Each structure stands twice: as C-alpha cells, then as structure tokens.
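Student: Quick one, what's the 3D model for this:
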Amino acid sequence: METEERFEDGMLDVGAGHSIYWRSQGNPRAPAIVILHGGPGGAMNPQWADLLDAQQWRIVLFDQRGCGKSTPFGELRNNGLEDLVGDIEALREHLGIEQWAVFGGSWGTTLALAYAAAHPSRCRGFLLRGVYLARSEDTNWFLWDVRRVYPDVHATFLDAIEKAAGQRPSSARAVLDFSGEPLSRFDATSTVLARAWRDYESTLSRVNHEGQGQESEERTEDESSRAAIAMALLERHFMADELPPPALLPAVPRFAHLPCHIVHGRFDMVCPVDQAKALADAWPRANLSIVDAAGHWTFDPGVASALREAAKRLRADMGSAQAVA
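Tutor: The predicted structure follows:
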C-alpha cells in the first residue's frame, strides 16, 4: 500500500541575520535524504527530487545562505563553509530527523563531505554527483586551466571581466581579484558580468550544447538575473575568500564505513573526473560510476539515469531499518 506523499516548507532562522528556505516532500515514514545544491549560490532545483523514488525517501531540500528564497539575498558576511555545515545540522534538528542520507552535486559534494566529517553519526549514506574537492588545483582548473579545452569560451569570459573591471585577468587569482568589486555592486554591470559567469559555467557543464541558453525552469528576466548574480557572487566569494577548505580526503576515514555512490561524467569540464577517482580510492565503501559522453550537468540523460540507479542501490544498502509503508 502506498503512503500518501506529504509536502511541507518554511523558513528557518539560523542566526547571524540569516534565514534559510527549506522544503520536505515524499514519504514521511521513509528514510530521509537531504539534497545539497551546487554553486555555491545555485539554489535548490526541485527537479533533483524527481531522481528519487518519493515512496522510498523523505526528501529534504533547502536554499543555502544568500541565494534562492533564503535571506538576506547575496549576503557574504557569516557565509562560510562552517556556517553552511551548521545550517544542515540545524535543519536536521528542526525537522526531527535522527539520521539522513546526503545527496550532493558539484559544490554540494564539497559540503556533503564537510558535513560528514563534522557529523558522521548523523549520516546514513551518500549519493554524490560531479565531485568537487575544492583544492587549489580544482579551482584553478575551472577558472583558468580549462582554457586548454575551451580557449574561445574562456576568452569570452575574460572579455566580460575586462569590460566590467577595466583589467584583463592573467591568472585564476586575477579572475577572482578583478571580478569581486563589479559583482558586489548589484547594478547593471553586476548583472552583465554575472550572466557571463553563469553562461561560462553552463557551457563547460555540457557535452551537448543543443538548446543551451534556455532556462531549465520558467523564469522572468528579473528572476534569471537574480539567479545569475547569486551564483557568480557566491562562487567568487567562496573561491576567493573561503577555499581551499580543510583537506577533505584525509577526513574520509571518519565516515568511510558508510555506503557511498558516486556518479561523474567522463568529460566533466567543471570538475574533472580525477577528483571522483581520488575520493573513491580513499573510500572503501564507495562505488564510482563514470558516465561516458557526459559532462557536469545533472540532467544529462546518462548522468540522470546513473543517479536514479545509484539512488536505488543506496536505498538498498541502507536496508529497512526504517519501515516504509
């Protein structure tokens, strides 16, 4: 007999002037899984929940500080990795969940690993897509070294920074240094640069670029600009001021007894697949699925299919400790 799905949402005051928007859906009697979105600044995408069987999971999503429906929008103060880890734990307590699985993509994998290191006893297992270990070399690849594969796209990105800042970057560090002030203005210049940043990342994310430029969800022009500003502003903030975080790979033994399923596109130009391989090598219970002819995009058909299968395997790994009606 199927259990009727339940939907709840709300705002949670997490302190220091920040409140995060959350939503819960699926089977309230099933094991919980929290979805950690990418970016930073990407905001939740409810379509991620469609990759999971709503009868088998209680699905929790939230917008991280400074983006989506969380407030204040674009706030960089009191917005670091430790703050976000604390928000995940505060949300777990608020919802009365004893333990949950963690589903993260891209920056969400960084956050998932940091949360697991801090609160291993609250985790039941992991589903990770597009692993980003947030080491200096990983950030440098995205901002600079990828020009060896996408020289034209990278040049267009630098053009946008030069137009906004009056200086052309000559290194990954300069990309961050020159883009900070223009992005922080929240004016027309910010919007143009943020859209260029968003388009750069979007192009690198996909192997097949047909239909690119269309919004995945129906958005007004203002909503699209707001989303781009949050993504660029917060990514730049974390890359410039917060990263690299404490080394994530050495922390794996704290939670290596838990099951983990990793899905990664072989031609991921945002987060090259060697990061996923390094994580799997450090994690005895990790299963790595490399999807050929796929990139970083969650909804690449191959990646989405692999995530659905990985979610089923994770649910089986976790067993039936919590009954599902």
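
Student: Could you use CA atoms for every contact and neighbour count after this?
Tutor: OK.

Student: how about the one helix or strand residue 192 maps to: buried residues?
Tutor: Element membership of residue 192 [criterion: DSSP states H and E] is helix 188-205. Neighbour counts using 16 or more other CA atoms under 10 Å place 189-205 of helix 188-205 among the buried residues.

Student: Now show me the structure for the sequence below, then we'll compare the two:
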Amino acid sequence: MPHYASYDAAELAYRVLGPRTGEGAARPPLLCLAGGPGRDAAYLGDLGGLDTHRTLVLPDSRGTGDSPPAADPIGYAFPRLAEDVEALRRHLGLERFALLAHDAAAATAQAYAAAHPERLTHLILVCPGARMQGELPQDAREIFESRADEPWWPDAYDAVQTLPDTTDLGEVRRLLLRAAPMAYGRWEEPQRAHAASEGEQLGPVPRAGFWQGVDEAARRAVLARLREVPCPVLVVTGNRDAVTGMRAGELVAESFPNGRVRPLPGVGHYPWVDEPDLFRSVVEEFLTGA
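Tutor: You can find the predicted model right below:
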C-alpha cells in the first residue's frame, strides 16, 4: 500500500482503486473515509462499484489497517484525523476534491469542511450520526423494534442489551456479530460476509480516542463554521438503518447551507452492501450533476 507523511511526519497508509485509463481515470478522485470509529477502511470495499467510473482513495486512519498507531492519543480525535485528510490532499497534489465519509467519519469530514471549506467540491455523508449536532435521535431504536418479526431479531436484541457492559474484546466481537443484522436492510449472504469482518477490523484504542478532547465550545465552533461551507452536500440515509437511523442525517444536512438528504428504501447502515447499484447511481448523479 502507498503511504503519505502527515503533519507530524507519521507515515499513514491509503489504498487506491479505480480505472487506470479512460474517462474514469481522468476524473478527480473521490477520497473516502471509514467510520467505526476506528475501523479499517477495508470494510468500504469498492463502495458498490464506484471505482468503475472514478478513482477512489481510501486511507486507513491512525491505528487501523496498515497505518501505525498515534504517537500521542490525541491523534485519534476526529479534528486531528481531519488534518490527516489535509495532509493526504497535499500529498496527492489536489487543489480541490470530493470527500465521502461513512458513519462516525462524518464527524471527521465535518471538521475538515469547517477548517478547509475552500478545498471541497462535493461532500457526501453516508449514514451519519448527529453527535456533532448535539442530538441523539431515537428513530434508530424505533427502526430496530419495527423489525421484531424477523428471525434474527431476538438474538440481536439480546446482544445489543449485553454489549454496553462487556469489556472482554473477544466477547465484544462475538456480540457485534450477533447484533449485526440490525445494520443491514436484509440478512442474506452478502450482508453476512460483510458483517463477519467487523470484529477483527475494529481498533479499540482509536475507537476510544475518537471523541476525546472535543468540548462543547469546540463542537459549537465547528457547527458555526459549517454554515459557511459553500460546496453541495449530500447526506445518504437508509430507512432500515437501526444503527444511526434517518433523523440524524436530516439534522446533519440542515447544518449546511447547501445540504440535502437522500433516503434510500430497503437500505440499512451499509447502503453499498444492501443496494450497490442504487447507491452507486445516487453518488454518481450527485458528483456529476450537482
């Protein structure tokens, strides 16, 4: 994997997918941030085939995948991860670029947009939470409970209740797999295969450090600066997402002057796994038409 030197000289890894020649190779690359927080970018795969039409750049954040751990724990906090994105931009020689972020990485992307608004042509936030907005909507729980007639639900419910009090990493991974069906629009072979990798891809230290050092004043400052971000912003949500729900995405979109929400039917927390063709077409339409 290629590497780049970040602001503190740390050598961080990234992966490049996409066409080598033709129109797709000539398009500006799409930088794609993995969530978790603290999860290897490998779970993004090719984002439903987005690499067919353009180059994807997928960095491993500090302490995940092939990137080394942070020398200082504050390096795991999402505002510092945003500065890693800026270092990657410089490394790639991009004046402006499009940025996609999934799940918790939406906080990193918002911090980046607040600090470097002039660098973004487009921003895509996929199934974000609304912790940056200071709210924790309850519709994810409602979505989860609405699926109680599905065969996996009793075991997933038990796992969800047990997880908060579990500290053993091996047991946490087992519980995550039991709870995994709630994160998908349906529980079939593609979803099962995708979920099987989650436990091994999560880094407990980067995960624990993601929100550290960000006080209420800092959060509000980021939110205020988002009102000045000029680029178009697309927030993708799924009506079967029992992890972050749909209301959080609406709140995130409302934080930007040019934000809009695109809810996807039959889709959970990983839209490119549940409906790859739909997800790919929505993102491509936004990038080429907005």
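
Student: returning to that earlier point: what does the helix holding residue 192 of structure 1 contact?
Tutor: Here helix 188-205 of structure 1 makes contact (CA atoms under 8 Å, 6 or more residues apart in numbering) with 150, 153-154, 157, 160-161, 164, 182-184, 209, 212-213, 225-226, 228-229, 231-233, 268-270, 295-297.

Student: Give me the buried entries from those residues.
Tutor: With burial judged by 16+ other CA under 10 Å, the buried subset of those is 153-154, 157, 160-161, 164, 182-184, 225-226, 228-229, 231-233, 268-270, 295-297.

Student: which ones are touching the residue nearest to residue 11 of structure 1 when sequence neighbours are not counted?
Tutor: Counting by CA to CA, 6 or more residues apart in numbering, residue 21 is the residue found nearest to residue 11 of structure 1 once chain neighbours are left out, at 4.5 Å. Applying CA under 8 Å, 6+ apart, one finds that residue 21 of structure 1 lies in contact with 9-12, 62-64, 68-70.

Student: To which residue of structure 2 is residue 21 of structure 1 aligned?
Tutor: Counting by TM-score structural alignment, residue 21 of structure 1 lines up with residue 13 in structure 2.

Student: Report whether that match is found in a strand, as I expect.
Tutor: Yes. According to DSSP: H, G, I helix; E, B strand; the rest coil, residue 13 of structure 2 belongs to a strand.

Student: Which residues are in contact with the one residue sitting closest to the centre of structure 2?
Tutor: In structure 2, the residue lying closest to the centroid (CA atoms, centre = their mean) is residue 102, at 1.6 Å. Neighbouring residues of residue 102 of structure 2 by CA under 8 Å, 6+ apart: 32-35, 125-128.

Student: likewise residue 29 of structure 2?
Tutor: Residue 29 of structure 2 neighbours (CA under 8 Å, 6+ apart): 54-57, 97-98.

Student: what about the strands in the stretch 151-290 of structure 2?
Tutor: Assigned by DSSP state E, counting those that start in this stretch, the stretch 151-290 of structure 2 shows strands spanning 233-238, 259-264.

Student: returning to that earlier point: so which of the contacts of residue 21 of structure 1 sit within strands?
Tutor: Those of these mapping onto strands are 9-12, 62, per DSSP state E.

Student: that older thread, could you export the contacts of residue 21 of structure 1 to a markdown table, including columns for neighbour count?
Tutor: Listed next are these as a markdown table, based on neighbours: other CA atoms under 10 Å:
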| residue | neighbour count |
| --- | --- |
| 9 | 13 |
| 10 | 11 |
| 11 | 17 |
| 12 | 17 |
| 62 | 28 |
| 63 | 24 |
| 64 | 29 |
| 68 | 24 |
| 69 | 18 |
| 70 | 22 |
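
Student: Closest one to residue 217 of structure 1 out of those, please.
Tutor: The closest of the contacts of residue 21 of structure 1 to residue 217 of structure 1 turns out to be residue 68 (CA to CA; 13.4 Å).

Student: tell me the SS of the residue nearest to the closest one when sequence neighbours are not counted?
Tutor: Sequence neighbours aside, residue 43 is the residue nearest to residue 68 of structure 1 in space, at 4.9 Å (criterion: CA to CA, 6+ apart). When classified by three-state DSSP, residue 43 of structure 1 comes out as coil.

Student: Quick one: the helices in structure 2, in order.
Tutor: Taking DSSP state H as the criterion, structure 2 contains helices spanning 22-26, 78-92, 105-115, 139-146, 153-162, 169-179, 189-196, 198-201, 204-209, 216-226, 247-254, 271-274, 276-289.

Student: by how many degrees do the fifth one and helix 139-146 diverge?
Tutor: Here helix 153-162 of structure 2 runs at an angle of 140 degrees relative to helix 139-146 (axes from the mean of the first three to the mean of the last three CA atoms, to 10 degrees).

Student: what helices or strands is helix 153-162 of structure 2 leaning on?
Tutor: Contacts defined by 3 or more CA pairs under 8 Å, 6 or more residues apart in numbering; DSSP states H and E place helix 153-162 of structure 2 against helix 169-179.

Student: Just name the closest of the contacts of residue 21 of structure 1 to residue 250 of structure 1, please.
Tutor: residue 64 (25.4 Å).

Student: Residue in structure 2 paired with the closest one?
Tutor: Using TM-score structural alignment, residue 64 of structure 1 lines up with residue 61 in structure 2.
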